[in-house]
Structures are given as structure tokens and as C-alpha cells.
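Participant: Predicted model and sequence below, questions to follow.
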Amino acid sequence: MTRPVYPFSAIVGQDELKLALIISAIDPSIGGVLAFGDRGTGKSTTVRALAALLPPVRAVRDCRFNCDPDGSNLCEECREKLREGEKLVARFIRVPVVDLPLGATEDRVVGALDLEKALTRGEKAFETGLLARANRGFLYIDEVNLLEDFLVDLLLDVAASGENVVEREGMSLRHPARFVLIGSGNPEEGELRPQLLDRFGLSVEVRTPQDLASRIEVVRRRDGFERDPHGFAAAWRGENRKLRRKVAIARARVNLIAVPDSILEDSAKLCLALGTDGLRGELTLMRAARALAAYEGAETVTQKHLKSIAPSALRHRLRRDPLDEAGSSVRVDMALEKAFSA
């Protein structure tokens, strides 16, 4: 029997990280989540628990790229089936959550020529990489700040286009590669390149619990899971099911949520006050607030939603001021207090 993953609903604390992951699952266009903080605080556990939580998605049967049978962004193999008059048969799959290890080669990430078929059959066939497996799911990078520069450049290109282009040994292939990028790391081990940092929609700070009750509960639950993983997962299945249903409903109605002009004005004022570069901050803030409103069952985005998600959406977009000793989270909180004090 396959060992279950730690239930998402059983994770103690880490509320900002859990909410950021849920919001990104509701609206993938937000751009993913960066989680920086202390070692041993459950960042990886929380990300992997997300996979078991999310509702399954429809995908083309036998498609290596998890294409959506009702979507327009199809791989060449699925397009060829349609051209030949073949119907795309659908099946339900779990939302992919793919790990990108730090030592991964370019071929493993983007894909390469299938050497076995090339040598035994003389065929030029494509062996899919991690980007193909992550399409319509999540690509998770632990210690993302230690990622090799060539992989950073590759991810930036794919994230911008939503497509992976592979050219190897006279073979050229392109396939959809739209995924939510999740990164975690310890800031003491190095900083993230600004170009990649800006690609993350939300950034959260993960800290070790400082209250006694939370620390005891974390240890108690983790020990319970290690001793009886199946029993522990079964005990939390009902809570996970409720949360899964809530996420599914929010996904279905997120585009119906109204965003008043006053909220757009508040977003712009806040970004101007903080001096964020470009307009990605406003776009992310608006999308994240709308996803939060959908998750909470609201019909319209309000200032409450904006204030709740602003630290996660903006703290990593601030220009550095060597004369200002306040951290980015403090600066966002101060700007929020000033902007919404009236």
C-alpha cells in the first residue's frame, strides 16, 4: 500500500503559506509562491500536501503532457489526433506536483532524445522531461535560491511563454508547459536572482512557531503520522474533503467575482506608495484578492481582501533602501496602515 502524504488540513500554523498555496491553486495566473524561512518548519511538507488536497483535473488519456481535452493549448500529438478525426478521450488525474532537484541536467528538465529507441529501433522519439510532467500542475523547487543560473534562465523563458521548445539531434518539438512555480529556501544560504524573484506571484515568510502550544501540537501530530500514516490520514480525510470542495467551488466562480474600480485605485495607490517597479504588483494584488474573495464565498473584492493578501503579493517587489532598516513586511504593513487608516 502506498504511503500517504501528510494531510494538508493537519498542518499546524503556517497560515500565510497555506493560504498562498490555495490561492495559487484557485487562480494559477497569479504566478506561484515563494516560501523563504527557517529550516525544519514544514515548507516542503506543506507543498507536497497540496497535491493530495486538490480536486482531480480532466486530461487527455495517454497524453504525455496532461493536455486539457476541452482546451486550446494542446500538444502536437493531440492536435494530430484531431486532424485525423480522432476524438480526445478524457480521464481524471491528480494535479501533478513535480520536484525539480538542484542537480538536474538540462535534458532531464526540458526532455531529450530517447536513446533506447534511437539505438534499438533507429527511431527519433522524445523522452519527456520534468516540464512536460508539470504541465497544468505545480513545479516545486526546494532551495530555489541555490538553483543553477542556466536553469533559472530556462525557467524564465518557459514561464513567460507557457511553452517548452526542445531541439536535439535534428529533432524539434514544442509542447505546452504551464505550471504554478513553487519555490522554498533559507535566505541565509543566498539570495534569489531578481528576474526569477519577480516571477513569483506571492512571497511568504515561514517562521518557527514561538508559542508552546503550537510546538507541542506539531510534534504530536507528526509523531502520530510517522507511527500510523494511514490511520492518521484517514482521521483527517473529512477535513481535507471539505477543503477540497471549497477550493473547487472557488475555482469555478473566481472569474465571476466583481472587482470595483475603487479596489483597483487602492491597489495602485498602495504600489505607488511602496515604489514597486512595473505593474505586475497591481495585477498580482488584484488577482490574489479576487481569488481570496472566491475562496471566502464573497461576491465582490473588498478592502479586507486587499489588506489580507497585500504583504504576500508585494513584500518581494520593494526596492531596497540601504537607509531603511525596516524589513519589507514592516514597510508593507506601514503603507497599508497609512493607506487604509481613514
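Facilitator: Yep, it's here.

Participant: only C-alpha atoms for contact and neighbour calcs from this point on.
Facilitator: OK.

Participant: Now do stretch 235-253: everything it contacts.
Facilitator: Contacts of stretch 235-253 from elsewhere in the structure, counted by C-alpha atoms under 8 Å, 6 or more residues apart in numbering, are 7-10, 22, 25-27, 53-55, 291, 294-295, 297.

Participant: from the residues you listed, which would you call buried?
Facilitator: Neighbour-count burial (16 or more other C-alpha atoms under 10 Å) applied to the contacts of stretch 235-253 gives 7-10, 22, 25-27, 53-55, 291, 294-295.

Participant: possible to save those as JSON lines with secondary structure and distance to C63?
Facilitator: Output for those, formatted as JSON lines (DSSP: H, G, I helix; E, B strand; the rest coil; distance: C-alpha to C-alpha, whole Å):
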{"residue": "P7", "secondary structure": "coil", "distance to C63": "29"}
{"residue": "F8", "secondary structure": "helix", "distance to C63": "29"}
{"residue": "S9", "secondary structure": "helix", "distance to C63": "32"}
{"residue": "A10", "secondary structure": "helix", "distance to C63": "34"}
{"residue": "I22", "secondary structure": "helix", "distance to C63": "27"}
{"residue": "A25", "secondary structure": "helix", "distance to C63": "22"}
{"residue": "I26", "secondary structure": "helix", "distance to C63": "24"}
{"residue": "D27", "secondary structure": "coil", "distance to C63": "24"}
{"residue": "L53", "secondary structure": "helix", "distance to C63": "23"}
{"residue": "L54", "secondary structure": "coil", "distance to C63": "21"}
{"residue": "P55", "secondary structure": "coil", "distance to C63": "19"}
{"residue": "A291", "secondary structure": "helix", "distance to C63": "30"}
{"residue": "A294", "secondary structure": "helix", "distance to C63": "31"}
{"residue": "Y295", "secondary structure": "helix", "distance to C63": "31"}
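
Participant: Put this next to the first one:
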Amino acid sequence: MDSVLGLVRHKGNAALFSAVEMSIVSTLAGTPLHLHAEGLRGTGKTTILRAARRVLPRIRRVKGCLYNCDPDAPHCPQHRGLDPEALARIGSEWVTIPFLEISHSAKVGTVVGSIDLGRLVSPTDPAAALLPGTLPQAHRGIVLVDEVNRLAETSPELADILLDAMGTRPGRVQIEETGLPAVEIPLVVSVWAASNPDEDPGPLEEIRRQLSDRFDFVIPTGRPDDAAVVDTILARLEGLTAAPPDEEALEACRARLAERAGALRDVSVPAWLRSEVAGLYTRFGLESLRSVQAMLRGARLSACLAGRSEATWEDLAAVAPLALHHRVDGDTLARALQHLRGVPGARAHGEGGFAGRGPGSVAVAAPATPAGALARPGAPPVGAAAPPGLATPGPGAGDAPPAAPLADRTPAAAGEGRGGQAAAAPGTAPGRGAGRPDVPPLWQRLWSYLRRRGSQAGDGSSAAAVSVDPARHPPAAPPHRARPLWKLPDRLLVSTEDDLRRRR
């Protein structure tokens, strides 16, 4: 999809491209898939999400219906009571999947709907009618919310509306106006969002955790760290290379996505894989059932895009980090991914862990940090591709190395600290996190993540925390997630001299 749109795919944004394809296919098949792209400003999150509208396939709707009613199952107040003969007289038409945006300045009436003043003051046929807002008009389509963390803080009433729209499948929106009965309309809308958790007001999961949990996947998006990739991006921005995509290529991409959406109903999840996901939920005490639902939904979509009729262990491993990233703390995420690698079911069914993936699929399976992505307490960023060292818990373990095809395609982004590329650990054996020379083993990547997290804490970070030689000390995650100051008891905020002496 990236080449068709004239964009550049690199290891910092590859997962976002693949997740967008998943969401388009799922939406076209009638099931929303909500995405949240997180990352530093200027990493292309919103650019990719907005560019995807050019490859959206078409849907069939009742002719002229602002609510995008499906002729086979009309749902809007105007058409849902009509018989097939009446619908046939109205006719149908093919339109592009709706793609609308909700801005921070939006009002409840523009998002949900309000009285149609044009109909109300009509000199020939005045009537009290409703004018659908952004969400009802985006039915069977996509709504984009840029800087969703800011919207959640400054417009809590809009966040409440999104909660209703995303809470169930289908969601719902209720239009209420004085003098008119309340109208509840079902919604099938995929919500795409982007945010920079490093800027005020902070990560969405800390501002409105309910809304954060509504997103099936959170995709950390990083900057490119290869000068050649940056040069290619600059050349395309200046129009020196890559002519604008032609309509024929765009139409071919639309046809491929539409064909995959039609095939999704035939993709199944085997019972053993579903049982393993259920065990993951209970073993690690996951709070939300949406996490495991997102894993299974993502595994089916991953298999569908790869042209398979059954989800595999590889598909689950690809989407699990995206489903867990915003729902668990860093330590739980690391342990869950290690558990996925060591579950007997993977080897018993011939999956062997993280094998190579086909073109266009998501390959994310480790708590690695893409270049430029943010490492923050509570949910470590997930890289755009699975580092080969994930198959290795650490030096001295007896697990088999990952399959060669994955090692050929995986980046070394996980080993990067703030100062650049991390060197491979001395004495690292081939196949033990060293599928490529520039990819350190898992224990060193986790240590690098903890160092970055400590360095972002400010000048008050302990110097000793980053001076220990990682070659001789295994990494250890903090036992608890950091708490904001307003959640601390008063006794910890105000201390007398006697209190301080006792603490010594």
C-alpha cells in the first residue's frame, strides 16, 4: 500500500501500514477495527492515516442516504421501515467508504447530529427532521481523530460520544433535541486516532483509560534512522522521484482490499489457538476482555491478508504486542511475550514461534522501540518488526533460534538508545539474538529500554541506574507502575524533619 500511495515504508512505520490494511479490510467486512498511532511529532502518523483514504474501496448504499444505509439492511430513521419494493424504487448507488474527521473544535451537534434547520424553515414542506452528524454519516466507514489525547482532556463530552460509538460492535449514537424524541442509531465505524504522548496532556491511557481501552491496537510509530530512507523521503517530498500514483494502481489496491474483505468470513481460528489466548488472559491477569478479543480478531485479519484460511501461531504473535501495548505495564508485556514464545502449543502445532511473514503482513512481536518512538512507563513501545532475538530469553537458555526468513527482514531498531545503535553483546552466539550482527539479544534490548525510560524521567534519575554493566547484570523492571503526584497520599507529599530522619 505504501508504494501505491507514494509513501516510504521503514521499520518505524511498517506496523502502521499493515494495521491500516487490517482495519480497512475489517471495516469493509462489517466489523470495526479501531487503531491508535502513537509517536513523536513529525513521524508521519497522521500523513499515513489520511493518505489511506485514497485506497478505500467502494460500498453499496441506498441512493442518496446520508447515513450510508445498506440496501439489504437499512438502519436509518428514513429507510429502516421500508419494504424491499420501496427500497427498490429508491434505488442504490456505489460510493467510496466514508472517511471523515473530528476536530478539537467540533461540537456535540456536529459530531452526533442536530435539527435540520433547512427542513424546519422550508416554505413549501416544513418538517422537524434530523441532520446526521459526523459519526452517523461515517457509518460503514472511518473517522479520524488527530491528537486524541488533547480531545479527551479538552472535550470530555466528545470523548463520551466516542465511548458509545466504540464500546460495542455495532456501536451506537443517540441524537437528542428539544421537542423531538431521542433517536438511537447503530454505528459500524472504525475510529483511527493519532497522538504524541510526550506532549501535554500526556498519554491517552493516563487521561481517559476507558477510551484508550476501546482501541483494538496501539501502534508505536518511530522516525527513520537510516540516512538513505530519509533521503528517499526528502526526494519524494520535493517531487524528484516517484511520480504521483496513477489511478490504475490505486484501483488495483482497492480491488485487492475488497477481495480480502470478502475472504475474511472464511478465515477461522483453531480451537487450540483460542485456548492459548484464553490462558494468556487468566495467566497474566489482563483487565479487559477487549485485549484477547483484539488478538483473535487481529490474528484472523493477519491470516486473511496473507491469503490463508486459518489463523496460525505466527499471526497471533504478530498482533499480540499491539493489543497489549496500552493495556498492561512493561513487565507484564515482556513476560506475556516470552510466554507466547515458550507455550508448548506453538511447537506442538508446528509453528515454532515467530517464523517469517509474508508481504504486507504485520511483523511485530517484541517490546522493542522503533527509532524515535517513545518509551514510557507502563507500556513499552513495540517495534515495527519482530527482532530475531525475541526467541532467546537470554544467554544460556536452550531455546532454538528463530526461523531464518524472519531474521532476514527484521530491523535492529530495538537495540537503539538515545545515542544511536547499540553494539552486539560480546560473545553473542549466532542464532541467539544475533540473526543479524547489529541486533542485540533480548536481555540487552530490554536493558536498553529501561535505560531510556530512566533517562526520560528527568535530571532526578539515579545515575547508578545507567552505570551498571548490562553484560553482567540482567535487567529488572520496576515492580509497580509510576503513579502521578495527585494520586499519592498527603503523608508522602509533606514530611517533617522527624519523618525524614526516620526514613534514613
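Facilitator: Thanks, I have it. Since the structure is predicted, the reported quantities are computational estimates derived from the model, not experimental observations.

Participant: which among the buried ones among the contacts of stretch 235-253 of structure 1 gets closest to A213 of structure 1?
Facilitator: Using C-alpha to C-alpha, A10 comes nearest to A213 of structure 1 of these, at 14.9 Å.

Participant: Just confirm G183 of structure 1 is within a helix.
Facilitator: No. Under DSSP: H, G, I helix; E, B strand; the rest coil, G183 of structure 1 sits outside any helix and is assigned strand.

Participant: which one in structure 2 is aligned with it?
Facilitator: Aligned by TM-score structural alignment, G183 of structure 1 pairs with A193 of structure 2.

Participant: thinking again about what came up before, with distance to G129 of structure 1 added, can I get the buried ones among the contacts of stretch 235-253 of structure 1 in JSON lines?
Facilitator: Converted to JSON lines, these look like this (distance: C-alpha to C-alpha, whole Å):
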{"residue": "P7", "distance to G129 of structure 1": "28"}
{"residue": "F8", "distance to G129 of structure 1": "28"}
{"residue": "S9", "distance to G129 of structure 1": "31"}
{"residue": "A10", "distance to G129 of structure 1": "32"}
{"residue": "I22", "distance to G129 of structure 1": "26"}
{"residue": "A25", "distance to G129 of structure 1": "23"}
{"residue": "I26", "distance to G129 of structure 1": "26"}
{"residue": "D27", "distance to G129 of structure 1": "25"}
{"residue": "L53", "distance to G129 of structure 1": "25"}
{"residue": "L54", "distance to G129 of structure 1": "23"}
{"residue": "P55", "distance to G129 of structure 1": "24"}
{"residue": "A291", "distance to G129 of structure 1": "31"}
{"residue": "A294", "distance to G129 of structure 1": "34"}
{"residue": "Y295", "distance to G129 of structure 1": "33"}
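
Participant: re the thing from before, show the contacting residues for the match of G183 of structure 1.
Facilitator: L35, H36, A37, L144, V145, D146, E147, V148.

Participant: can you do 10 Å?
Facilitator: Applying C-alpha atoms under 10 Å, 6 or more residues apart in numbering, we find A193 of structure 2 in contact with 34-38, 45-46, 49, 101-102, 143-149, 215, 218.

Participant: And it, how far from T178 of structure 2?
Facilitator: Distance, A193 of structure 2 to T178 of structure 2, using C-alpha to C-alpha, to the nearest Å: 32 Å.

Participant: A235 of structure 2 now?
Facilitator: A235 of structure 2 is 55 Å from T178 of structure 2, where distance means C-alpha to C-alpha.

Participant: Show me which of these two is the more surrounded one.
Facilitator: Neighbours were counted for A235 of structure 2 and for T178 using other C-alpha atoms under 10 Å; A235 has more, 13 against 8.

Participant: The more buried one -> structure 1?
Facilitator: Match for A235 of structure 2 (TM-score structural alignment): R220.

Participant: Check which helix or strand that match maps to.
Facilitator: Using DSSP states H and E, R220 of structure 1 sits in helix 212-227.

Participant: Just the buried positions in that helix, please.
Facilitator: V218, R221, R222, F225.

Participant: got a list of what A165 of structure 2 touches?
Facilitator: Listed by C-alpha under 10 Å, 6+ apart, the contact partners of A165 of structure 2 are 135-136, 159, 171-174, 185-191, 214.

Participant: One more: G278 of structure 1?
Facilitator: Neighbouring residues of G278 of structure 1 by C-alpha under 10 Å, 6+ apart: C271, R317.

Participant: corresponding residue for it in structure 2?
Facilitator: Matched by TM-score structural alignment, G278 of structure 1 corresponds to S288 in structure 2.

Participant: Same check on F92 of structure 1?
Facilitator: Using TM-score structural alignment, the partner of F92 of structure 1 in structure 2 is W94.

Participant: State the distance from the residue nearest to D333 of structure 1 when sequence neighbours are not counted to A289 of structure 1.
Facilitator: Closest residue in space to D333 of structure 1, ignoring its immediate chain neighbours: P311 at 7.2 Å, by C-alpha to C-alpha, 6 or more residues apart in numbering. Noted for P311 of structure 1: a distance of 12 Å to A289 of structure 1, by C-alpha to C-alpha.

Participant: neighbour count winner among the two?
Facilitator: A289 (28 against 23).

Participant: Going by distance to F232 of structure 1, which of the buried ones among the contacts of stretch 235-253 of structure 1 wins?
Facilitator: Of these, the one sitting nearest to F232 of structure 1 (C-alpha to C-alpha) turns out to be P7, at 8.3 Å.

Participant: on that earlier part again, quick one: which of the contacts of stretch 235-253 of structure 1 is nearest to L336 of structure 1?
Facilitator: For those, the residue nearest L336 of structure 1 by C-alpha to C-alpha is A291; the value is 19.7 Å.
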